[in-house]
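# Below are the sequence and a predicted model for it; my questions follow.
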Amino acid sequence: MFNWVKKLARRVGDFLAKIEQKAEADRLLKQANQQYKISQFRESLQSWEQALTIYLEIGNRQKEAASLGNLGCAYYSLGQYDRAIDFHQQSLVIKREIGDRVGEGHAFGHLGNAYQSLGQYNRAIDFCQQSLEISREIGDRQGEAIFLNNLGLIFF
């Protein structure tokens, strides 16, 4: 009987620790979003990296994908397009695995933007078209408008 109680107490302790870790990661994610909004890109990178580490530890795939995508956006804003592409591709893989179609469409869109910035217009068009297809498929009219606009800019 005593071993069962010890095991239960350990599991409860582990569960509570994960809740605390998730709260800290969520705080870091929110902080990074605020830093990014005021163009503190390097600071936001640090906060997102810390959040990503925690999400990896606790196995939160959705937030892991979001953090990777956010890191891609920060690197894009810093003009480091190859690094941005790497993070958006990692995010895309997870978004596909967890069935996040909206997130998948956005990842394709971010990849299109990065390739456009590198002057690789055909690749940019391919990614933006995939974003557009997903937006239409899931009925995301706002996403559809954004990706049509992005395609227009690439063609321009």
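That came in fine, so what should we check first?

# Every contact and neighbour count from this point should use C-alpha atoms.
Fine.

# neighbours of residue 12, just the number please.
Residues lying near residue 12 (other C-alpha atoms under 10 Å) number 12.

# Look at it and tell me its secondary structure.
Put simply, residue 12 is helix when judged by DSSP: H, G, I helix; E, B strand; the rest coil.

# Tell me the spacing between residue 91 and residue 71.
Residue 91 sits 10 Å away from residue 71, taking C-alpha to C-alpha, to the nearest Å as the criterion.

# which stretches of the protein form strands?
Here the chain has no strands by DSSP state E.

# what ranges do the helices span in it?
Ranges of helices in the chain, per DSSP state H, are 2-37, 41-58, 61-77, 81-98, 101-117, 121-138, 141-155.

# which residues does residue 115 contact?
Contacts here follow C-alpha atoms under 8 Å, 6 or more residues apart in numbering; on that basis residue 115 touches 81, 85, 121, 123, 124.

# Got another one to weigh against that:
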Amino acid sequence: MEFYQQALAIYQQIGTKAEEASTFNGIGSVYYGQKQYPKALEFIEQALAINKQIGNKSGESTTFNNMGAFYYSQRQYPKALELFGQALAINKQMGNKSGEGTTLNSIGSVYYNQREYKKALEFFGQALVIHQ
């Protein structure tokens, strides 16, 4: 955590917004790992705001996926699907097949955990096609 905070201070000082957003995502992930969920979400939301501000679509997609994973782990499946859907749309827009496949897999996992196995299989199948 200490290194993330040092990096954040440097990025803010020199004004590199994309790296600042990435560092907020990293700090959020650390708090998530420590089960400090409100704090994790606070940092991930800051990353999203910066990525939107600078038009960093790749960063937005990553952040939407992180937020989706957060809500997925909290069993807030509708919110997770909404966020994964936003990440998927960005990945498709950018032509990021790897990101698209990863997000389709995440959506499949949400449906699987909701016992919607037919939908889960559909998304897992789409992810598999992309990753092959």
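Looks like it came in fine. Please read all numbers here as calculations on a predicted model, not as lab measurements.

# one step back: of the contacts of residue 115 of the first structure, which ones are shared with the second structure?
Retained in the second structure by both residues aligned by TM-score structural alignment, their matches' C-alpha atoms under 8 Å are the following of the contacts of residue 115 of the first structure: 121, 123, 124.

# Go through the residues you listed and say which is closest to residue 29 of the first structure.
residue 124 (28.1 Å; C-alpha to C-alpha).

# That closest one -> the second structure?
Mapped onto the second structure by TM-score structural alignment, residue 124 of the first structure lines up with residue 80.

# Leaving out chain neighbours, which residue sits closest to its match?
Leaving out its chain neighbours, the residue that sits closest to residue 80 of the second structure by C-alpha to C-alpha, 6 or more residues apart in numbering is residue 68, at 4.2 Å.

# OK, contacts around that neighbour?
Residue 68 of the second structure makes contact with 79, 80, 81, 82, 83, 84, according to C-alpha under 8 Å, 6+ apart.

# again, only using 10 Å
62, 74, 76-87, 103, 106-107, 110 (C-alpha atoms under 10 Å, 6 or more residues apart in numbering).

# Just the buried subset of the residues you listed, written out for ChimeraX, thanks.
Provided next is the ChimeraX selection string for whichever of the contacts of residue 68 of the second structure are buried by 16 or more other C-alpha atoms under 10 Å:
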select :62,77,79,80,81,82,83,84,85,86,87,103,106,107,110
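
# any idea how far the residue nearest to residue 79 of the second structure when sequence neighbours are not counted is from residue 44 of the second structure?
In this structure, residue 79 of the second structure finds its nearest non-sequential neighbour in residue 71, 6.4 Å apart by C-alpha to C-alpha, 6+ apart. From residue 71 of the second structure across to residue 44 of the second structure, the span is 12 Å (C-alpha to C-alpha).

# for residue 90 of the second structure, same thing?
Going from residue 90 of the second structure to residue 44 of the second structure by C-alpha to C-alpha gives 17 Å.

# quick one: which of the two has more around it?
residue 44 (26 against 20).

# In the first structure, what residue corresponds to that one?
Aligned counterpart of residue 44 of the second structure in the first structure: residue 88 (TM-score structural alignment).
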